[in-house]
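# sequence first, predicted coordinates after that:
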Amino acid sequence: MPLLPGAEPYHHHGGPTGVLLCHGFTGSPQSLRPWAEHLAAAGLTVSLPLLPGHGTRWQDLQVTRWQDWYAEVARELQVLAEQCERVFVFGLSMGGGLALRLAAQQPAPVAGLVLVNPAVRADRPGTALLPVLRHLVPSVPGIANDIAKPGARELGYDRTPLHAAWSLAEFWRTLQPELPRVDQPVLLLHSPQDHVVSPANSALVLSRISSVDVTELLCERSYHVATLDHDAELIFEESLGFVRRLSGVPHGTEATDERG
């Protein structure tokens, strides 16, 4: 299937510090593209991959599993690790969960994490029914586009495929016991008004990880897709400051040589 316009992956060759960005479930790189471009403009090397089954139609996501999504970001991490002196991993929603697993499973390349409304647990009562329901109902209404800012839109599916949703729940069960293995510096930003991922997700992350260098910030004016919402600039600037603090990236560095 052809990609939806705007769902294309994004890559930028910059300096010796790299950032891997992981988008969310049923979403696409579009939700993180302004963030990626902001980092690239600051001189960082940036990778924003399209996860398998995303960016086309929801039926394509139905036949993928969490292992496919994780394998894609793990591959991109290794590519960045070969190109860069240090690599940071950023994630929105499910992408935050993928980022946490990368830090737990492959700690050496990961210099730090920036998590925006990370999804790490089941919030919906119907999740317990997914093992059976997924064989009876192919999809339910989508979760995309939870944004407070007027006129802002997320490019995501209007249906949630239940085979994939069941696999996401399996991913959370795999991830949660691994959270104590995460000890890298963490910047966690979350929205008090999030209609997709409850605040209990961020609380679980903060209570389980072993990181000592942890900063928690609230996106007071935004809903779930805060990277496209009123607090986008806060996310962009704070995350860039986080990277600069930990890697010594100078201010005003120009980015060069882009590939799309």
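That came through fine.

# C-alpha only now, for contacts and for neighbours.
Will do.

# next, the contact list for N117, please.
92-93, 96, 188-191, 197, 201-202, 224, 226 (C-alpha atoms under 8 Å, 6 or more residues apart in numbering).

# all helices of the stretch 51-200 of the chain, in order?
58-62, 66-83, 94-105, 130-133, 162-175, 199-208 (DSSP state H, counting those that start in this stretch).

# go through those helices and pick out the most buried.
helix 94-105 (a mean of 26; mean count of other C-alpha atoms under 10 Å).

# pasting the second one now:
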Amino acid sequence: MKIPFRGAPAAPLDPALVAPMSTAADPARTGGRRIGVLVQHGFTGNPASMRPWAQDLAGRGYAVEMPLLPGHGTRWQDCNQVTWGDWVATVDGAFDKLAAENDAVVAVGLSMGGALCLRLAADRGDELAGIVVVNAAVDTLRKDVKLLPALKRVVPGMPGIANDIKKPGADEHGYPTTPLKAAASMFAGYAELRRDLPRVTIPVLFFRSAEDHVVDISSSRALNARLSSKDFEERVLQNSYHVATLDHDAPRIFAESAEFIERVTAARD
């Protein structure tokens, strides 16, 4: 059997680019209350794709926890050694830290990071004030995903999905290869999440790029059809591709998410 692609060279990433971020709240900027925000990157990405957003949130006085998911920020081969369950556990741990130190917590995420925020909302929504997701992935129209359980046994990786960004010169520093064992675990996690979306009852702000070459319209359809939240809004970004947090619409995401966070955390007083 001829295997046409086994993955790009595993060049290590700059540790400074992929480092996690943790900052304390500044209640003087947030009405005297301590507000925490969990910031989560996506599949094959790392904190570099979310750092400008995390820095903006910290500058507004919010405590920020931006973890690096296991298997990310090193070599793409390392991602094949971990699973969806490992990523869910990482997000739970970051949330626990924020919840212990702050009066209210919101979670924000990009792509698979958005899915992890939705998983947190389904499991622990009574502890969470709300979530903001950007191009959240929970489903796909791609038929080849059904082949992943078999394909992952013979091909470790396929061409990567990084840097779907419209803005010239922007770089998310993601993996050049999609690790297939990890991808199979991720899509299995999405299937379970779709079944549990009706358990999401807290406020949800959903940004979706009109043109996205990574996550297709099926994820938007699933969220609109299955979420139980009575405070759910989808806002379409017209000038960004998938990694909108580094794209032309990033300032809009930052400003509108801050308005959402202020509103939903005030409602919990």
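Arrived safely, thanks for sending. Given the structure is predicted, the values throughout are model-derived calculations rather than measurements.

# any idea what the TM-score is?
Remark: TM-score between the superposed chains equals 0.93 [TM-score structural alignment, normalised by the length of the first structure]; 249 aligned residues with a C-alpha RMSD of 1.4 Å.

# redo the helices of the stretch 51-200 of the first structure as JSON lines? Include distance to H12 of the first structure.
Below are the helices of the stretch 51-200 of the first structure laid out as JSON lines (distance: least, C-alpha to C-alpha, whole Å):
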{"stretch": "helix 58-62", "distance to H12 of the first structure": "26"}
{"stretch": "helix 66-83", "distance to H12 of the first structure": "11"}
{"stretch": "helix 94-105", "distance to H12 of the first structure": "19"}
{"stretch": "helix 130-133", "distance to H12 of the first structure": "39"}
{"stretch": "helix 162-175", "distance to H12 of the first structure": "29"}
{"stretch": "helix 199-208", "distance to H12 of the first structure": "30"}
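
# which bit of the second structure covers stretch 62-71 of the first structure?
Across the second structure, the stretch matching stretch 62-71 of the first structure (TM-score structural alignment) is residues 80-89.

# oh, that last question was meant for stretch 104-117 of the first structure, not what I typed.
Using TM-score structural alignment, the residues of the second structure aligned to stretch 104-117 of the first structure are 122-135.

# what do you get for stretch 207-215 of the first structure?
Using TM-score structural alignment, stretch 207-215 of the first structure lines up with residues 225-233 of the second structure.

# buried set for that stretch?
Burial within stretch 225-233 of the second structure, assessed by neighbour count using 16 or more other C-alpha atoms under 10 Å, is assigned to 227-229, 232.

# now what about that stretch, what contacts it?
Residues outside stretch 225-233 of the second structure that contact it (C-alpha under 8 Å, 6+ apart) are 194, 197-206.

# cutoff 7 Å now
For stretch 225-233 of the second structure, contacts defined as C-alpha atoms under 7 Å, 6 or more residues apart in numbering pick out 197-206.

# cool, and stretch 96-104 of the second structure?
33-36, 105, 129, 265.

# 10 Å instead, please
Stretch 96-104 of the second structure has contacts (C-alpha atoms under 10 Å, 6 or more residues apart in numbering) with 22, 24-25, 27, 33-38, 62-65, 90, 92-93, 105-106, 127-130, 261, 264-266, 268-269.

# show me those that map onto strands.
Secondary structure assignment by DSSP state E places 22, 35-38, 63-65, 105-106, 130 of the contacts of stretch 96-104 of the second structure in strands.

# scan these and report the most crowded one.
When neighbours are counted by other C-alpha atoms under 10 Å, G36 leads those with 32 neighbours.

# about what we covered before: what about the match of stretch 62-71 of the first structure, start to end distance?
17 Å (C-alpha to C-alpha, to the nearest Å).

# stretch 73-82 of the second structure too?
Taking C-alpha to C-alpha, stretch 73-82 of the second structure runs 13 Å from one end to the other.

# quick check: R57 of the first structure touching A7?
No. With contact defined as C-alpha atoms under 10 Å, R57 of the first structure does not reach A7; the gap is 11.2 Å.

# identify the contacts common to the two.
Contacts common to R57 of the first structure and A7, judged by C-alpha under 10 Å, 6+ apart, are G156.

# what's the neighbour count on whichever residue in the second structure pairs up with A7 of the first structure?
In the second structure, the residue paired with A7 of the first structure is V18, using TM-score structural alignment. The number of residues packed near V18 of the second structure is 23, by other C-alpha under 10 Å.

# V18 of the second structure contacts P70, doesn't it?
No. Look at V18 of the second structure against P70 with C-alpha under 10 Å: they stay out of range, at 11.8 Å.

# so what sits against both of the two?
N46.

# which one of the helices of the stretch 51-200 of the first structure lies nearest to S239 of the first structure?
Within the helices of the stretch 51-200 of the first structure, the stretch nearest S239 of the first structure is helix 94-105; the backing value is 13.8 Å (C-alpha to C-alpha).

# packing partners of the closest one?
Contacts defined by 3 or more C-alpha pairs under 10 Å, 6 or more residues apart in numbering; DSSP states H and E place helix 94-105 of the first structure against strand 17-22, helix 66-83, strand 86-92, strand 110-116, helix 162-175, helix 199-208.

# quick one: the fifth one aligns where in the second structure?
Mapped onto the second structure with TM-score structural alignment as the criterion, helix 162-175 of the first structure occupies residues 180-193.

# ok now that stretch, how far from the chain's centre?
Its chain's C-alpha centre and that of stretch 180-193 of the second structure lie 14 Å apart, by C-alpha atoms, centre = their mean, to the nearest Å.

# now it on the first structure. Mean distance?
By mean C-alpha distance after the TM-score superposition for the first structure, the fitted stretch 180-193 of the second structure averages 0.7 Å away from its aligned residues in the first structure.
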